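Chemist: Below are the sequence and a predicted model; questions follow.
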Amino acid sequence: MYAISLGDDGAELRPLEPWQAGEFLAHVERGREFIGQYNGLPDLITDLASSRAFLQTYADKLAADAGRICGIRTGGELVGAVSLRTMDVAQGTAEAGCWLEPSAVGKGLVTRAVRVLIDWAIEERGIHRVEWWVVAENAPSIAVARRLGMRKDGVLRESYLYRGKRYDEEIWSVLAPEWRAASRGV
């Protein structure tokens, strides 16, 4: 299995696959409350079977060239993940997503990992537009979008029903020419 270095601190980005369901479940358990603030993942991953099914969904997306998921690791331990929740190569669009367990927050891991994923989507798969959907109250995730050079496209008012409460969602995006210009320092 390959690993992509995320910097001098030893953090790595690696694919997540169904055979890693036990490790993935343990990761979700460690971060269940924190991850679940705005992300429904902990409601989906409740046991080994649901963990395996979730990872299989992404294995199927990968096989169909319609998405992917990669784990963020520090010291060999799974501490978070980034994904292309959707990817439509024909339309040139993708939606990136992420989460971390509390022990990994504040180290720039998500920004570094999403940067790798966006670069791959644009340069290898020809994606033109990468979106970032975020609950308007999730300031850390909005900060990631800003650090990645994304622009806020708009707000979908009370569009996200989560655990009985309606939230506004912000949509941020970066276009391939903007990404390339920023990468070159233009």
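Modeler: Right, received. Where do you want to start?
Chemist: use CA for all of it now, contacts and neighbours both
Modeler: Will do.
Chemist: residue ranges of the strands in this protein, please?
Modeler: Counting by DSSP state E, one finds strands in the chain at the ranges 4-5, 12-15, 68-74, 77-88, 93-100, 129-135, 151-162, 165-175.
Chemist: A further structure is provided below for comparison with the first:
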Amino acid sequence: MFAIPLDTPGTPGAELRPLEPWRAAEFLAHMDRGREHIGRFIGLPDVVRDLDGARAYLQSYADKQAADGGRVHGIWLDGTLVGGVLFRVFDAAAGTCEVGCWLEPAAVGRGLITRAARILIDWAVEERGMHRIEWVTAAGNTASVRVAERLGMTREGVLRESYLHRGVRHDMEYWSVLAPHWRAGRPAR
């Protein structure tokens, strides 16, 4: 289909590609490699436990994409799926979307999520006319908070203990960037 280079220092073989249902076995293998790390703050590994779960998850995003309500893209490093970014919510009529992400441990700290999220946000703003892009993360997920900061997003608030994950209540931080600020590049991207 297509691949967009995510070249950053130390990651010359990184690419962003659509993550489609026919890649379910590869997606499951990726989840198995990163299950504990990825599952610290998000429920994705709890949904993708077997091949049927992997296929169903990817099909749900294929259906969302067909309905213009979401999309999922994988991040490959040297030909291996190591993470992903997605539009968890995509409401073209309202001009609002939410970007999310995950990454297995072998790919952490290379700037891949920040670069991939920038590509998604650029597309949402410039191609689709989105006005508001949101980022929601557990307050304890400092890596995700740092991505929101690097993307130039504004922290709008915290919903205290609003997210129950694996028996633990987490505070959720809400971040966003508006199209005019994204275009202006404040802070510099």
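Modeler: Alright, I've got the coordinates. Bear in mind the structure is a predicted one, so any value in this text is a computation, not a measurement.
Chemist: hang on, the earlier thing: dump the strands of structure 1 into JSON lines; add mean neighbour count as well.
Modeler: Shown next, in JSON lines, are the strands of structure 1 (neighbours: other Cα atoms under 10 Å):
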{"stretch": "strand 4-5", "mean neighbour count": "15"}
{"stretch": "strand 12-15", "mean neighbour count": "22"}
{"stretch": "strand 68-74", "mean neighbour count": "23"}
{"stretch": "strand 77-88", "mean neighbour count": "22"}
{"stretch": "strand 93-100", "mean neighbour count": "22"}
{"stretch": "strand 129-135", "mean neighbour count": "22"}
{"stretch": "strand 151-162", "mean neighbour count": "14"}
{"stretch": "strand 165-175", "mean neighbour count": "18"}
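Chemist: For G40 of structure 1, find the nearest of those.
Modeler: strand 151-162 (7.6 Å; Cα to Cα).
Chemist: Which neighbouring elements make contact with the closest one?
Modeler: Packing partners of strand 151-162 of structure 1 (3 or more Cα pairs under 8 Å, 6 or more residues apart in numbering; DSSP states H and E): strand 165-175.
Chemist: which bit of structure 2 covers the strand it packs on?
Modeler: Mapped onto structure 2 using TM-score structural alignment, strand 165-175 of structure 1 spans residues 168-178.
Chemist: Report the mean distance between the matching stretch and its aligned residues in structure 1.
Modeler: In the superposition with structure 1, the average deviation recorded for stretch 168-178 of structure 2 is 0.5 Å (mean Cα distance after the TM-score superposition for structure 1).
Chemist: Pull the residues that contact that stretch.
Modeler: For stretch 168-178 of structure 2, contacts defined as Cα atoms under 8 Å, 6 or more residues apart in numbering pick out 131-140, 148, 152-164.
Chemist: returning to what we had before: need the strands of structure 1 in TSV with distance to D43 of structure 1, can you?
Modeler: Shown next, in TSV, are those (distance: least, Cα to Cα, whole Å):
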stretch	distance to D43 of structure 1
strand 4-5	29
strand 12-15	22
strand 68-74	18
strand 77-88	16
strand 93-100	14
strand 129-135	17
strand 151-162	10
strand 165-175	15
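Chemist: Select, out of these, the one closest to I35 of structure 1.
Modeler: Of those, nearest to I35 of structure 1 by Cα to Cα is strand 93-100, at 6.4 Å.
Chemist: Over in structure 2, find the residue span that closest one aligns onto.
Modeler: The aligned range for strand 93-100 of structure 1 is 96-103, by TM-score structural alignment.
Chemist: what's the mean deviation for the matching stretch versus structure 1?
Modeler: Compared with structure 1 after fitting, stretch 96-103 of structure 2 deviates on average by 0.4 Å (mean Cα distance after the TM-score superposition for structure 1).
Chemist: OK, contacts around A116 of structure 2?
Modeler: Taking Cα under 8 Å, 6+ apart as the definition, contacts of A116 of structure 2 comprise 6, 16, 75, 85.
Chemist: Out of those residues, the closest to G43 of structure 2 would be?
Modeler: V85 (14.7 Å).
Chemist: so who does the closest one touch?
Modeler: 72-75, 99-102, 113, 116-117.
Chemist: try 7 Å
Modeler: Neighbour list for V85 of structure 2: 72-74, 100-102, 116-117 [criterion: Cα atoms under 7 Å, 6 or more residues apart in numbering].
Chemist: Show the end-to-end separation of stretch 73-80 of structure 1, please.
Modeler: Stretch 73-80 of structure 1 has an end-to-end distance of 7 Å (criterion: Cα to Cα, to the nearest Å).
Chemist: where in structure 2 is the aligned partner of that stretch, by residue range?
Modeler: So stretch 73-80 of structure 1 sits over residues 76-83 in structure 2, by TM-score structural alignment.
Chemist: Equivalent analysis for stretch 124-134 of structure 1, please.
Modeler: Taking TM-score structural alignment, stretch 124-134 of structure 1 hits residues 127-137 over in structure 2.
Chemist: Map R146 of structure 2 across to structure 1 for me.
Modeler: That one, R146 of structure 2, aligns with A143 by TM-score structural alignment.
Chemist: For E137 of structure 1, see how far away its match is.
Modeler: 11 Å.
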